[in-house]
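Colleague: Dropping the sequence and predicted coords here.
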Amino acid sequence: MTTSRKETATQSGALILLVLSHVFFLPVAGAFLPAEVLRLGTDNGLDTQTSYTVLGGIFLLLILLFHGLSFRMARARGENRLSVIVIAFFLLSLAALALFGIPSPLVAVVHAAGFVI
């Protein structure tokens, strides 16, 4: 006698990483890294502009890392629609970094709403 068990759909690892990076990792990095990078820069004799340039580079690397991993995971599982969504969020993150100097589009929307209100 065999029993059939319904298969439960598992969440994609790429989707989980994408959500975590946009809800947790990038906002936390945007909140705590600027103070640390500026403190380390002034302790080592760097001017503020150089510290901000280094900070922008770190944010860019974090954006590339999280979205690159999500994209590769989605492509490896054949989730083409999810890989397009990852690219869209990658572009949103780059726009948030270029316009507001923060790596998270979610925080950028909050800042933009604050400018409007």
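Modeller: Thanks, I have the structure now.

Colleague: From here on, just use CA atoms for contacts and neighbour counts.
Modeller: OK.

Colleague: Pull out the buried residues from the longest helix belonging to the chain.
Modeller: Across the chain, the longest stretch assigned as helix under DSSP state H is helix 48-76. Under the neighbour-count criterion of 16 or more other C-alpha atoms under 10 Å, helix 48-76 has 51-52, 54-56, 58-60, 62-63, 66-71, 73-75 buried.

Colleague: Stretch 31-45 too?
Modeller: Of the residues in stretch 31-45, those buried (16+ other C-alpha under 10 Å) are 34, 37-38, 41.

Colleague: out of the residues you listed, who's nearest Pro105?
Modeller: Minimum separation from Pro105 among the buried residues of stretch 31-45 (C-alpha to C-alpha) is found for Pro34, which lies at 16.7 Å.

Colleague: next, the one to line up against it:
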Amino acid sequence: MSEMMQLIEDPNMPKERRKRRVPPPMPTIPQDRIAEVRTLLADLAELYDFGHCDVYDSVFFQRTCEYMAGVSFESAPADGACMRMRDLGTEIILSKSTSTKAFIDFFKSIVDFWNAPS
């Protein structure tokens, strides 16, 4: 499990025993940052109960809508990463999905798009 996941506080722990932890700084090299995000997403995917809906689902849906509204796919390259991002985002918006698995796939596609060779 990644170091970042270990820093997430246990909500069941009594407040007097909780320690405020500062996460480590993000790596300065872009490839290392992308690797760190991929590791965090993989850890979240393993730990999250995909059948459970909570308040974060609406936040993820809103972020997906904002991101899709801010991207112009007409001027974007027609490569695999860009089309996958467009297809996943469109599917989430049209179905009004709150599937955490769909959100993780969408955010992974954004990371893949950033990491794609230009």
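Modeller: Yep, it's here. Quantities reported herein were computed from a predicted structural model and do not represent experimental measurements.

Colleague: Any idea what the TM-score comes out to?
Modeller: The pair, once superposed, lands on a TM-score of 0.27 when counted by TM-score structural alignment, normalised by the length of structure 1; 61 aligned residues with a C-alpha RMSD of 4.7 Å.

Colleague: Which elements pack onto the helix ranked longest in structure 2?
Modeller: For structure 2, the helix reaching the highest residue count under DSSP H is reported as helix 30-47. Contacts of helix 30-47 of structure 2 with other secondary structure elements, assessed using 3 or more C-alpha pairs under 8 Å, 6 or more residues apart in numbering; DSSP states H and E, are made with helix 3-6, helix 100-115.

Colleague: So which elements touch the longest helix of structure 1?
Modeller: For helix 48-76 of structure 1, the helices and strands in contact under the criterion 3+ C-alpha pairs under 8 Å, 6+ apart are helix 13-20, helix 26-43, helix 80-100.

Colleague: rerun at 6 Å
Modeller: For helix 48-76 of structure 1, the elements it packs on are helix 13-20, judged by 3 or more C-alpha pairs under 6 Å, 6 or more residues apart in numbering; DSSP states H and E.

Colleague: Mind listing what's buried along the helix it packs on?
Modeller: Going by neighbour count (16+ other C-alpha under 10 Å), the buried part of helix 13-20 of structure 1 is 14-15, 17-18.

Colleague: Tell me which residues are up against it.
Modeller: Taking contacts as C-alpha atoms under 6 Å, 6 or more residues apart in numbering, the residues outside helix 13-20 of structure 1 that touch it are 70, 73-74.

Colleague: with those residues in mind, which one is nearest to Ser83 of structure 1?
Modeller: Minimum separation from Ser83 of structure 1 among these (C-alpha to C-alpha) is found for Ala74, which lies at 5.5 Å.

Colleague: List the contacts of that closest one.
Modeller: Contacts for Ala74 of structure 1 (C-alpha under 6 Å, 6+ apart) come out as 14, 83.

Colleague: How much space separates it from Leu106 of structure 1?
Modeller: As defined by C-alpha to C-alpha, to the nearest Å, Ala74 of structure 1 lies at a distance of 22 Å from Leu106 of structure 1.

Colleague: which of the helices and strands packed on helix 30-47 of structure 2 sits most buried?
Modeller: Per-residue neighbour counts averaged over each of those give the maximum for helix 100-115, namely a mean of 18 (mean count of other C-alpha atoms under 10 Å).
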